[in-house]
Each structure stands twice: as C-alpha cells, then as structure tokens.
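Enquirer: With the sequence up front, the predicted model follows.
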Amino acid sequence: MAAPSDPGADIASNAAQPPRRNPGSGFAAHMLPYPDLPPEQRIARLRERIFRAGSSGAALEKILRSLIQSEERVVRLTNLCQARSEINQTIVRLQTPAELFSVVCRIAVEYGGMRMAWIGMRNAETGRIDPVARYGEALEYLDGIAVSATAETPEGCGPTGWAYRTDRYFTVQDYATDPMVAPWRERALRHGLRATGAFPIRRDDAPYAVLTVYSAQPDSFDDEAIDLLREISKDLSFALDAIENARVRRDMVDALRRSERDLREKNEFLDSILQSEPECVLVLDAHRRLLRINEAGLRMLGAHTEEEVAAAGLLSFIQAEYRGAFLDLHRKACGGENGVLEIEVGGKDGTSRWLEIHAACLPHVGNEKPGFLGIARDISETKRSAELIWRQANFDFLTGLPNRYMFRDRLEQEIKISHRMGGLVALLFIDLDRFKEINDTFGHDRGDRLLVEASRRIAACIREADTVARLGGDEFTVILPQLTHPEEAEAVAGNIITRLADPYVLGAESVFVTASVGITYFPTDTQNADALIRNADQAMYVAKRQGRNRLAYFTEALQAEAKTRLHLITDLRGALPGGQLNVFFQPIIDLSSGRICAAEALLRWRHPTHGWISPDRFIPAAEETGLIVDIGDWVFRESARWAKRWHEQGLGSEFCVSVNSSPVQFRDSAHIRTWPKILQEQGLPPRCIAIEITEGLLLDADAAVAESLSWLRDSGIPIALDDFGTGYSSLAYLHKFPLDHLKIDQSFTRNLETEPAARTLSKTIVRMAQELGLRVIAEGVETAAQRTFLENAGCGYAQGYLFSRPVPPEAFETLLHADRSPG
C-alpha cells in the first residue's frame, strides 16, 4: 500500500519509477510487437526473436523489460488522458449525479484501461460506502462487498474508506502483497484485480463520494496516473457543483415559469370571474383614472370598450347632481373608509340607470397611492318599483296630489320645523259643497274631472313651500308653514274660495261648485298634529253650518273641548289604581280555515261617571303625560295572564296575543327588557305574546329603539307593524327593522269596495310582505266582500267587526271554546 503524506505528495512505490514524461509527446502507442500479450509472454517471444537474429545476453532482456514497462506506462497514461478528455466532453451534457457517475465509470474502463471502476457514497443508515455506479469486468466483486466509512472495523481501513474519511487518495499497487486490502485480497485476486486506487470526490468543500478504479496489472498507478486520476476526481467535483448549479438554475427557471403560469392562470381565472360577474366592477386610481371595468359595468354605462369610458372619464357618465357625492366617496375609499352611494348615470346609449355603489380601498394600485374598488349593482327596477309603491301609498291616484298619509307626514314635519324655528303653521280643511249632487247627476267620470280641476285651482293659489293634499272624496287640505300673521292664511283661503267658485266646463255643461274652508293654527290653537286636524275639521263644519262658500276659524267653543281634555287627563291618572281599565280581546282569524288563531289586546276605560271613554280620546292623553308606561305594563301582564290561562286550557299551543305598544314606552330600553322576564315568571313561551308597534315609533327611531326591537325579537317575542301604509317612510321599515307581522291599516280595508287605489295598494302590500316573509293581517274587515277580496289577494289573516268586536276576556274565552269545539 502506498499513501501520500499530504494530498499533493507522490506515493511511495516498490517498483522503480521511469522518468515522468508528458503522455503522448514522445512515444507511439506501441513500440514493440506482441502488444496484446502479457509482459512475460511478450518478453519470451521477443527474446526468441532476438536469439534467432543472433543476439544474446541478459542485458538485452533487461532492455526489453524496460522498454515494455515504458510502453505500458505510456499506454496507461494515454488512456487516462483520453478518459479525462472524454469525461470533460461528456459531463457538460449531463444533468444528474447519477448520470455523471455512470458515465465516469464507463469511460474509466473503456478509455482509461481500467478493468473495473465504481463510485461509492456513504449510506447514512448503515455507515457503509455503497456503490451507486459501476462498470467493467469482474462486477461480481462488488456484490455483497462490505466497505465501511469508519475506521473501527477492518472493512473501513481499505483505500476507499481511508479516501472518504481523510479526503486524500490511496493506492494499492498489488493486492497480493499489500496488507491494507487483506479483507478483500482473495476476492479481488479471484476476479483478476491486482491494483486499485481510491480518489475522493468533494462537494461543497466536503467528502461526497469516492471513485475507486481497478487494474488487472500490479504497479499500475505511477505518479502521472495518479495525477490524472486526481484531476478526474477534481473534474467530477467541479461537474457536481456545475450540475447542482444547473439544477438550481433549472429549478429557479421552472419555478419562475410555474409562477408565471400560475399568475397567468390566476389572472385568467380572476378575469373570467370579473367578466362573468353580473355586477359592475370598476377600479380607479387615486387620481380617478379608470384602470379596469368589466363587461357588466360597460353595459350599465352604455359603453362598448374600457378605452371609451377611460377617454370620456367616469364622471361624465354620472348625473351632475351626484358627482360631488361620488368624489367624496372616492376620497373616503382611497383613505381606507368603506362607503355606499346611490347615483344616477346616463349611458352613451342614451339610457339612464340607478346604481348602488359599494366602495372600498384597493391598496397600492399601480405602485402608487391606494385606489378605489367599486362594486355597483343596477337598482333601476328596484328604484322604479319603490317609487311606484311609494307614490301609490302617498299620492292620490286621480289628482296626483299627496294623499292623507303624505299629508300627515308633511304636517308633522312642518310642526317640528315650527318648534325649532318659530312661526305659524296654518292648516286649511277644504270641502266642496254639494259635490255629491254633481257626481250623482253627471256621473263619476265628470265628477273626477271636476276634482282634478279643483285640485289644479287650489294648487295655483299656494306657494311652492306649501302643501295641498286630497284626503279622499271631495276633501282637500292645505298646509301653510312659516307664516308671520294669521291674515296670510286668511288671504290664501279667500283666494281658494274665489277660484273654486268659478264655473267648471264638463263637456257641454258648465257647473258651479263652492267650497267651505276651516282654518286652525299651530301653535296658538294646539300643540300636536292630531288636534290640529280635528280643529280644522271642526272649523270646516262650522263654515258649512254657517251657509257654505266661506271660511271659519277654530272658535272658542271648540276651545272648550280642549278644557274637557284636561279633565280627562286628571281622571285618567286615577283610572289604573281605581280599577277602571279593562283589557278586551278581538279575535284574529285565519282566512284559510276561518278559525281563531290569535287575538289583539285592546285597552278600554270605563269612567265611573262618563261610562266608556273612546281610546282615541284617552290614549293620546296617556302618551302625552307618560301614564302610558305604567298602563302599558299592566296591559302586558293582563294579556300574558289570560294567554297563559288559555294555553293551560288547551285552546292552542301556538295561540298568540298581540299587545299594542307606544313610542313613549321605548324611550327607556331597560324598561322594555323586563317584558321577557314577565313571560318567564308566568311560564309562558315568548312566541305567545307579540308586540305591536306603530310607524310613529319607527319614524323617529334611533339606535336604541332599533336595538330594543332586535333584542325583543331575539328573545323570541314577535314584532308586528301596526297601521302599515299610514307613514311616509313605510317601505324603509321593512328591511331596516326586525319585523314578523304586518297589519294593513283599516283605512285601506274600509275603501276596498269603493276605491280602486285601495285595492291596488292592498294587493301590492300583500305581495311585498309575502316576498319578505312577513305575516299579513288586515284590520277593520267589516264585510264579506272585503274578506273575499283579501283572501283572494293572498292575505292570510284578518280581524274586524265582521268576525267579532273587541270583547271582555271571559266572552273571548267563550268564543275560543266555541271555535275549538268539534262541529
């Protein structure tokens, strides 16, 4: 065995070393005959030829041996040089260590003159150096061979083991004599292996593998051969690094391509979603430049291409009155604040649409400041439907004037303004004298034409800030706000009376109609809308009693009624402790079965002196004084007590009692939250008591009211909206507040048989409530025809005198028993 003292030292050899020459620079491949014979046979043949030629002597044989050895050395070095050249030419095309190792082993044998070559790597689990590539003859030598990477066993002390551990090459010039290879001597000689060399292959500045080559001849590894094999191992290390770098580059390129492909696919996917999105999606930068808009957005704007919108500028599509609001929305969104805005846009195709835009911040648009992301949906149909329903609910179908619902809202608004800013509000009630006679004489068509003309004449007498409304039939009202002196209203009323007295041309006929007008003032005559309406109505009847075609004021005699009301309030304070209040129940009927399914609890007052007092008289007084809070609690407890009794009698597990509430009660949310506790104390399920609220509560509802309603409903108590359709903002309530039941106001029901508008509105309300999942109850049903119409319209429930008047609880219990009895 021979090993260098350091990686660059020459190995020691027992054989004499010839002078080192550059392979291939002064020798032919073979200078003597018989190159294919073993050395001894070759010498014998040459000696025989020399003897025949007459030469002799041992000196000649010695010369022959030296020549043969030199020739063999030249051949080996030439082969190794060629092998290295082949390896260097080949490794540039290889992509994996496995391919490289296989090629090196093959070239070492085929070009390097080796009998066999293998490359081994350390097995981390066994600690052995296992072959990972092999080539040549005597491959059976490697089958089952044990080469260890550690020095603790003899199998680890061979050339391969030492080369791996020390990162230095080792050679064995003769297996037959070198003790280093004792564990493998017999096996190697049996397979014709006489010399071996092990050369470490480094990677990342550490041992990685070992190239082990075998020769069939002893003393095959001289300095030049070792240098060449060391260079080959270095070339392998360089090739491994190059392969790894190439792999890293390929992986990076593949990863980049995958990323580009994924990004492209993701963009294509997102773009397909964007283009298939039915809503408008638009992206603007911080300077309001259009960056993207989808196909739905182009359709909404009546444009064909994104470039067309960008060139015109998005603002040019927005109606002028909404541009400021949109700019504000854009500014807030770019600042990180979400927002919603309804705008009207005019398309390039001449269309007009309403859009609801939901805006959010889009960070880092175009590597600049945050931008604007808008999702817009076309709400034109919703707007038109809402506008139609709103107009039908708030405007008179015949004249186009505000109806009684809109009138009431306008009056309350003007009263609020007067509270804040001062000034008089005058209310005029106008009734056409003897209009019924004209209607009966000339027919309803001409009567309607007269009403339309009368409404036009009244409207021509008032200011833009004033309101004229038709309450129904031949009754009109006029609201005159912000007056300085009462005489201003008197002048308007006089002008109206004069204009209405002019002749009306109805076809070939001319007819004359006069008007009676009643006037009252806020705040001099009263402090609330209801009283103001009553005052004006009473004054109008005074004008009629005085001969018609004139005006009358709210008089002192009418003022006496106000004093009576004060006495009423005084007596009301003692009604509850005096046991004068009663709870009556009016059944609610399931129209499909005709059975009683629920009841409404109604408060009644039996005055010890005046008898039964109308709720219309004492409930407003109770609300004004705050007495309604204690009275309302008492009604709630009484209703719950009777409902519990009827449940225990088995009169219906789903039977529900509706209890009216007042806006005054909702001023204290803590008070409202005691109601579920009352039901719990009585052992009554929350679903058995419903709370009826009015639009008056919702009109001025703040966050606390909305929270209280939601809390009640979350507690299991249903919420019903009473007198639906009598307020200005009815439609907004349906999605803004948590509602379960909707009660159609009796003013609709009462006019079902006489007014087409009432029928249309009732059908519309029923359909709308059904779409929203609300239970619809019609109030004030008094005739079979009204019931039939409502049932055909899809209304599920009704109450009214047709079924029963409100009755005491004992009488209602009798009704329930009769309703539940078979047959």
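Expert: Now that the structure is in, tell me what you want to look at.

Enquirer: only C-alpha atoms for contact and neighbour calcs from this point on.
Expert: Noted.

Enquirer: hang on, residue 462 in a strand?
Expert: No. Counting by DSSP: H, G, I helix; E, B strand; the rest coil, residue 462 falls outside a strand, being coil.

Enquirer: Burial check on it, number of neighbours?
Expert: Using other Cα atoms under 10 Å, residue 462 has 19 other residues around it.

Enquirer: What separation do you get for it and residue 495?
Expert: For residue 462, the distance to residue 495 equals 9 Å [Cα to Cα, to the nearest Å].

Enquirer: got it, and residue 565?
Expert: From residue 565 to residue 495 the distance is 35 Å (Cα to Cα).

Enquirer: One more: residue 473?
Expert: For residue 473, the distance to residue 495 - Cα to Cα - is 22 Å.

Enquirer: Pick out whichever of those two has more residues nearby.
Expert: residue 495 (17 against 13).

Enquirer: For that one, give me its contacts.
Expert: residue 461 (Cα atoms under 8 Å, 6 or more residues apart in numbering).

Enquirer: The structure to be compared is supplied as follows:
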Amino acid sequence: MSKYSIYCNGDISEQKRAELLLTGQQRILDMMANDDPLNDILTELALTAERINPGIICSILLLKGNQLFHGAAPSLPQEFTKAINGIHIGSCAGSCGTAAYHNKLVIVEDIATDPLWADFKHIALEHGLASCWSIPIVDARNKVLGTFAIYHRTPATPTHEELKLIDTFSSLASLALGHERTKRKLEESEQRYKSLFKYNTDAVFTLDVNGHFLTANKAAIALSGYSRKELLNMSFTLLVVMEDLGKTLKAFRETLNGSPQNFEMCFQNKQGERIHLNITSVPIVVNENVTGVFCIAKDITDRKLYEEQVHQLAHYDALTHLPNRHLLQERLNQTLSAAKRDRHMSALLYLDLDRFKVINDSLGHDIGDELLREVAGRLLTAVSDTATVSRLGGDEFIILLPKIANQDEAVTVAKDILENMQTPFNIRSYELRITASIGLVFVPQDGATADELIKRADMAMYEAKRAGKNTCCIFAKEMEDHALQPALLENDLHHAIERGQLSLYYQPIIDLVSGEVSGMEALLRWHHPEYGFISPGIFIPLAEETGLIHSIGRWVLRKACLQSKRWQEEGFRPIRMSVNISMKQLQERDFHQHIKSILDESGLEPQFLELEVTESTIMQNEQTVIENLTQIKALGVRISIDDFGTGYSSLSYLKRFDVDTLKIDKSFIHDLPDHHYGHVITTAVISIAHSLNMNVVAEGVEKEEQWKCLESIKCDAAQGYLFSPPSSVETLQPLLETGRWNERET
C-alpha cells in the first residue's frame, strides 16, 4: 500500500463499510422520494461518504455557466467554502475547476507542490487541506453538472477501492441533481398549466373523450355566454355552427388519435352571437392512455371581419359593389374551362356609357357617381341571377353570361339593356338621359383567354361607338385585322410624336419598409385619334421592327429626364426615374453618348436615372450591348433587369454587368402568398439578389396580402395597382406632395 493511502484508517471493517454504503444509498433515495430539499440530500450524501471512510472531507460543487458554486460540504471549514464559492473552471483551476473543465477525474496528491493548485494552494494550506481528488458529476448525456471531491489533511493517493467509492458517490450526486431538475420541470409545468387557466386571455378548456367540457377558464366561460355550472359537462359540439361541425368533429377525432390539431371554426354563444375561433388542440395522456383533449382557443372574429373587408376591396368595386376586373377574370376563366369541357356557349358584353363624361364634368363627380350606381342597379335587374355584372372602372361595365342556348339569347340581353337605359335617371333634382354602346363576344370561339376576350369585346364596343352609339356590335375578325394592320399603324406611328399622340404615364415604386415613393417608372402611351389607346404590346414591337424605336426611345428618355428634374425643381424629394430600353437601342454604338447628352440637357444627376432592360437582352452577350452597358454604368446611371423570371433567370450571370436592381415579374407575384412554389421561388430570388447587393422590386402587386407577404420576405420595393396605376403627372401630384404611400387611402 502507498505511504500516502489512508483508506484503512480507523477500525471500520469491510462489512461495516458495505452496510454503511447500502443504508446510506437507501436513505438518500428515500429523501429523493420524499422530495426533500436538494441541499439536505447532498449534505447527507457527503456525510455518508465521510462515515464510510473516516478522515476524508467531502465537497459537492454545482456548475452554473462556467463557475462552480457551493452545493454541500458539511465538514469543510466555512471560510474555505466561501473562498472557493464561484470559482471559474479552467485547465489550471485546482482539482474541481480542472475536473469540471476537462470532464475527467483529477487527482492531486500534494496541493503544496501540484501546479494545478498554484493559484489556490494558499487557501487550502491555510485551512489544513493537503490533497484533493475530484470527479465530475455528469448527466446521462455526459454533460457536467458539478464535481464531487474528497480532501485529506495529509498528502494522499487513492486506492482502487477509494476510486470506486468516489465514482459511486458522484453517480448518487448525479441522480440527486437529475431528480431535482425533473421535480423543478414538473413544478414549472404545473405552474404554467395553472397560469394558462388563470391568466390566459385566450379561452382554455379541456374536454373528455366524448367532447364534454371538463374545465374552462374565465375567458372560455365569458366567450360562451354560459355560467360555469351550465358549461361544465355540456357537449362542445352543441356550440358549433352547423357548417363547421364536420371539420370540428374530424379535428377532435384526430386529436384523440394522438395528433395535435390547429383549425378554425365558428360557434354560437348563448346570446346567439357567432364567434370565430382558432383552436389548438392536444391530447391529454395519462399512463400512455388518451383521456381527453386540451384546447386553447383564440377569438379571431375581428380578423375574420377584416379578411372579409379585404376580400370585398380586392374583388368588388368600391363605388357600385359590383365584382371588379380581378373577380371578373376569375369567373371568366372558370367559364372558359366549363365551356370547353361541357361544349356549351357563353357570352361577354362590354358596355360603355355614351356622353357620361359630359354629365360628370358639367354636373360634378357626386352626380356622376350616383348615376353609375343607378346604372349598376339597372344592369343587375336586366340579367339573370347566374350572370356576373362587373365594373372595370370609369363608365365601363362587363356582363358575363356563363351559359346561353345560342347567340340570339345574348343579343336579346344586349337589346334589353339598351332599352332599359332609355328610361331617364332621376338623380337628385336632375332628370338624366344616357345611352350605352355594347361590344359582344362569344365564349370560347372568340378568344382562348380572359384577356383576349375582354380586348375583343372592347374592340366591338368601339365599333358600336363608331356606328353611332346606343347600339350593340358583335365582334368580327375584321375589326382586329383592321386595328392591328401593321402598314396602317406604321404610317400613323411615324407621325405620332409630331402630332402629340404619344405621352408618358408614370407608375410609382414604393419602398416596402418606409412606405416612401422611391422611384417612378416611365411608361409610354399612344392615344390614336381613331382607335383610342393602343396597347404598348402592339406598337412597341412594331417600332422595333421598323426602326422607329430609336427616335421614340430618345424622345421617351428626354421627356422622362426633364420631368424628373422638373419635379426636383418644384421642391419634391429626388427619386429615381426608371426608363425601359430595348435591345435595338443598346445595339446603337453611340447609345451611351445619347444618354450623356440627355442628362446634360436635362440637368438630371446620373444616379437618379435607372435604365430597365430585359434579362434576355443582356444574356445574348452581344459585344455592342456589353460595351454600352459598361459605358452607361461609368456615367453613374443605374441598371435594372425588368421582368426577371421570364427568361434565363441567371442571377450570377447578371452580376457580371453590375446590375443594381432586379424586378421580379408579376407572374411570380400574382398567386402570393397562397402558391407555395411561387412563394419559395420569390423568397430565394430575393435572398440571392441581396447577397449580390442587388435591390429587388416586385411588379404587379395588386392585393394587400401580396404586399404583406413581400414585406415579410424582405423585398425592398414594389409597384402595381395596389399602390397606383400608371398615371399622368397631374394625377400623381398629391402622392408626390406627401412623398409616401398611405394604405388607408387605397
């Protein structure tokens, strides 16, 4: 035996030690079972070890963070206990600090000479402590909870039996600490459970396996309108409205089967009020058996009402309460599918009031608005309940007849509407007479898409105008052929600038964080004296094909830069002006010189001009285009990629051109936030673009939920009809004066 070993000191036999260990373990386990205080259990543990091996002094320290704190040390001098309380663990922090730091047994035979005690030996020696063996106390995952240490008043080294004793008592200490942690968690869970019932402002209740109320907090009782006595033992299903009963019972059964549920339903309280709830239900499990259901119900009635209001605003015209363009297109798409599937005929009537502008301008907008409401009422009475009467805006209405027997039936409806309009409208003190012009198309033969059908019905309506008004014209292919005949349009387009037929409209770009107007996109419009507004989708390709795009493009750039500078001179905050540039323009060798010349003439600083090009334009990698883009960037002008997602969609490739802004095409935005893949793709594009230091603008934002979704996924800015349609300078004046978009005004 080593000269330092003192295991056999005293007269205690091996049998006696075994008995002391056994009774000590049982006493400690009994204390745990009785939920005695942790300090008492640890103290008894230390004393038991000291009884088994007289002469040793035991210490238990508990680890919190990176410090060891006093747990139990009944035989250590109190001054020493206080001195080491809060010691930081480390690679040279005495026996206990080092054992906890490295998670391994540390044996120091002589504190006076061992380097681990270099910083602490004076404390130990001062209190007559000469050696210290320390082992970490760990949990089932080998995480250090503290240390169990044995001190001697003389230098000593442990025998094999003493090492087993240390290991045994560290395991007992681990068990005690684990028991304390479990007890604390149970107490916290119980307290949270009580708090849920007592303090939760949401309704909290439990149901038995038959769906009867077992318990309910004050919020649940108040929500139901019943007294506690009435509510308890009542079946929850008695409160559920009939239309939601099926899904509620399904959720209840799924919960009883062990699957937590989250669902929305509506119930009717004792007073007859309908209340919408969002319910989270989880099974109550006792001894592995489901004995009931625990529910937390949040009152979402206000949210539901708000959603209904949002739906109303998104799908219905605010003035007439008729379906708007968005809802019309949904129903028209459904009608198209049904017509193709079932091989029946439908019809679309495009109605525009004759001379409405005269009434509106001479008698005022209030009278005009009342007249439009009256017209809407008459249109509803003139058609069947299955028809959709919608207002596109202004004095334009569209009537969708989802199923007709033949073309004559639709013509009869149109004639009835025209006859109905013959009766004067009595608005306040005025007797107003007004007529209408109607364009008629048939589904599906006159168009494969909703947009195509509306456009052709519009053409037919203008034919009715040209035919003298107050009549109906059926669409014929010749109308489209004439309207889109390139030779005729090309000749007119040559003179469009000099005749003042071209104009710029501007659509604001809104910063989604601040709500400020961060930019304007200049959009070219052609108002033809005979055909009215011609779609840019028609005349821009024609201009590119004929080479007119060069002169028209320079005119657009010059006018947009002058307008941007004029707004600055009028005192408005400088914002970026975005102008679309075609491939043809970028192929001009001196195009960047034209940009510089226009900037010099207008006085607009380069950083306030942003040129929009399509991704397919720069992906062609044409040398002239690359050189122009490089020279344009050198001027300080920003580059934006328009309609991103419709071409190659290579973000890394775009970065080669030092692109500043990425505009996500409206096709990705249209179904947000409901369409999962659109949401995922949009989020990914924004994230990658930001990592490449690109600004991201979403196009075609028409609904508030799209705006909220884009805001949540960190999109920088957006534009679309939710904020403003493309508008004239005069119309945009109020928005520029405030400098920010206010959603309450939309």
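Expert: That came through fine. Because the structure is predicted, anything quoted here is derived from the model rather than measured.

Enquirer: mind listing the strands for the stretch 201-350 of the first structure?
Expert: 206-215, 280-284, 290-293, 339-346 (DSSP state E, counting those that start in this stretch).

Enquirer: mean shift between the third one and the second structure?
Expert: It refers to strand 290-293 of the first structure. Strand 290-293 of the first structure, aligned to the second structure and superposed, deviates on average by 3.4 Å (mean Cα distance after the TM-score superposition for the first structure).

Enquirer: and that strand, what does it pack onto?
Expert: strand 280-284, helix 306-312 (3 or more Cα pairs under 8 Å, 6 or more residues apart in numbering; DSSP states H and E).

Enquirer: Kindly reformat these as JSON lines and extend each row with mean neighbour count.
Expert: As requested, those are exported to JSON lines (neighbours: other Cα atoms under 10 Å):
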{"stretch": "strand 280-284", "mean neighbour count": "22"}
{"stretch": "helix 306-312", "mean neighbour count": "15"}
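
Enquirer: between these, which one is nearest to residue 698 of the first structure?
Expert: Of all these, strand 280-284 sits nearest to residue 698 of the first structure, with 33.5 Å by Cα to Cα.

Enquirer: packing partners for that closest one?
Expert: Right, strand 280-284 of the first structure is packed against strand 290-293, helix 295-300, strand 371-378 by 3+ Cα pairs under 8 Å, 6+ apart.

Enquirer: how does it look with 6 Å?
Expert: strand 290-293, strand 371-378 (3 or more Cα pairs under 6 Å, 6 or more residues apart in numbering; DSSP states H and E).

Enquirer: Tell me how far the helix or strand that the last one is followed by lies from the chain's centre.
Expert: Yep, that's strand 371-378 of the first structure we're talking about. Remark: after strand 371-378 of the first structure, the chain's next helix or strand is helix 380-394, criterion DSSP states H and E. How far helix 380-394 of the first structure lies from its chain's middle: 28 Å, per Cα atoms, centre = their mean, to the nearest Å.

Enquirer: tilt between helix 380-394 of the first structure and strand 339-346?
Expert: Interaxial angle, helix 380-394 of the first structure versus strand 339-346 (axes from the mean of the first three to the mean of the last three Cα atoms, to 10 degrees): 90 degrees.

Enquirer: mean deviation of helix 380-394 of the first structure from the second structure?
Expert: Mean for helix 380-394 of the first structure is 2.9 Å (mean Cα distance after the TM-score superposition for the first structure).

Enquirer: next helix or strand past that helix?
Expert: helix 404-421.

Enquirer: So which bits of that following helix are buried?
Expert: 404-411, 414-415, 418 (16 or more other Cα atoms under 10 Å).

Enquirer: what's the average per-residue distance for it once overlaid on the second structure?
Expert: Helix 404-421 of the first structure sits 3.6 Å off on average (mean Cα distance after the TM-score superposition for the first structure).

Enquirer: returning to that earlier point: which one, of the helices and strands packed on strand 280-284 of the first structure, ends up nearest to residue 444 of the first structure?
Expert: Comparing these by Cα to Cα, strand 371-378 comes nearest, at 41.7 Å.

Enquirer: helices and strands around the closest one, which ones?
Expert: Using 3+ Cα pairs under 6 Å, 6+ apart: strand 371-378 of the first structure touches strand 280-284, helix 320-334, strand 352-362.
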